[in-house]
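Q: here you go, sequence then predicted model.
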Amino acid sequence: MSAAPPPGRAEVLAVLAEFGGRSPETVDEELGSLELTWLIAEFEQRHGELAYSDEALDAVRTVTDAVELLRSAVLPPAGVRP
C-alpha cells in the first residue's frame, strides 16, 4: 500500500523496544504474544492492512520470524506493481 521500504530487522527491533520502553539491543529474540500483537498493530498503522494468513501469524515465535512475516505482508506479490 505504501511506498515505504520493506521492514527490516532494525525497524522491528525499534518498534519492539518502544513497547517495553527499552533499547533495541535489549529486545529478546523470542517474542511474547503481547509483543507480537503490538508489532502487528504498529505496522498496520504504518503500512495499512497487512496481508498474511492466520497460519503464518501463528508460526511467529522470534524476531526473525516477525521480520519475515512483515516483509511478506507489506511487499506486493511478485509481478504486481504498487
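A: In hand now; what should we look at?
Q: alpha carbons only for contacts and neighbour counts from here, please
A: Will do.
Q: what helices or strands is the helix ranked longest in the chain leaning on?
A: For the chain, the helix with the greatest residue count under DSSP state H is helix 33-47. Applying 3 or more C-alpha pairs under 8 Å, 6 or more residues apart in numbering; DSSP states H and E, one finds that helix 33-47 contacts helix 9-20, helix 63-74.
Q: cutoff 7 Å now
A: Contacts defined by 3 or more C-alpha pairs under 7 Å, 6 or more residues apart in numbering; DSSP states H and E place helix 33-47 against helix 9-20.
Q: need the residues that contact the helix it packs on.
A: Contact with helix 9-20 is made by Ser23, Pro24, Val27, Glu35, Leu39, Val67, as judged by C-alpha atoms under 7 Å, 6 or more residues apart in numbering.
Q: in contact with the second one, which residues?
A: Going back to what we said before, that points to Pro24. Going by C-alpha under 7 Å, 6+ apart, Pro24 touches Leu13, Ala14, Ala17.
Q: for comparison:
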Amino acid sequence: MNDKTAVERDDVVSMIASLGDRSVSEVGDRIDSLQLAWLVNQAEQRYGVEIDLNDGQYARMSTVDGAVEVLREAIAAVPR
C-alpha cells in the first residue's frame, strides 16, 4: 500500500522488534501481552492516532497477521 497510514506486516514486526532492541528476524509470529501493549502504543505514535480497541480486537491480535488486520481496521476507522 502506498498510503502513509497503511499498516504492513513489516511495520508491525519492526515495531515489535523495537521492544528490547531486537532484530526483526528475532520476532516470532505470536504476540504476547507486553508486546501487544507496546505495539498499540507504537502504532498510535507512528500513525498519529488514538486507537480504541475492544476485547475482540485485542484477542485477534495474538499473531502478527492478526495485528496487521486489526490495526488497519482501527486506523482506517479514525476520522481524519
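A: Okay, I see it. It should be emphasised that the depicted structure is a prediction, and the values quoted were computed from it without experimental measurement.
Q: care to give me the TM-score?
A: Once superposed, the chains reach a TM-score of 0.81 (TM-score structural alignment, normalised by the length of the second structure), with 77 aligned residues with a C-alpha RMSD of 2.0 Å.
Q: and the longest helix of the first structure, what's buried?
A: Glu35, Leu36, Leu39, Ile40, Glu42, Phe43, Glu44, His47 (16 or more other C-alpha atoms under 10 Å).
Q: what do you get for stretch 51-61 of the first structure?
A: For stretch 51-61 of the first structure, a neighbour-count test (16+ other C-alpha under 10 Å) marks Val60 as buried.
Q: got the end-to-end distance for that stretch?
A: Terminal residues of stretch 51-61 of the first structure lie 18 Å apart, using C-alpha to C-alpha, to the nearest Å.
Q: report the central residue of the first structure.
A: In the first structure, the residue lying closest to the centroid (C-alpha atoms, centre = their mean) is Leu70, at 4.0 Å.
Q: wait, doesn't Glu29 of the first structure sit right on Arg61?
A: No: counting by C-alpha atoms under 7 Å, Glu29 of the first structure does not reach Arg61; the two are 8.5 Å apart.
Q: who's in contact with Asp29 of the second structure?
A: Thr63, Val64.
Q: mind running it again at 8 Å?
A: By C-alpha atoms under 8 Å, 6 or more residues apart in numbering, Asp29 of the second structure lies in contact with Thr63, Val64, Asp65.
Q: the first structure: which residue goes with that one?
A: Correspondence of Asp29 of the second structure to the first structure, assessed by TM-score structural alignment: Glu29.
Q: and Asp65 of the second structure, by the same measure?
A: Under the alignment (TM-score structural alignment), Asp65 of the second structure maps onto Thr64 of the first structure.
Q: on that earlier part again, write a PyMOL command that selects only the buried members of the contacts of Asp29 of the second structure.
A: Here is the PyMOL command that selects the buried residues among the contacts of Asp29 of the second structure (16+ other C-alpha under 10 Å):
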select buried, resi 64+65
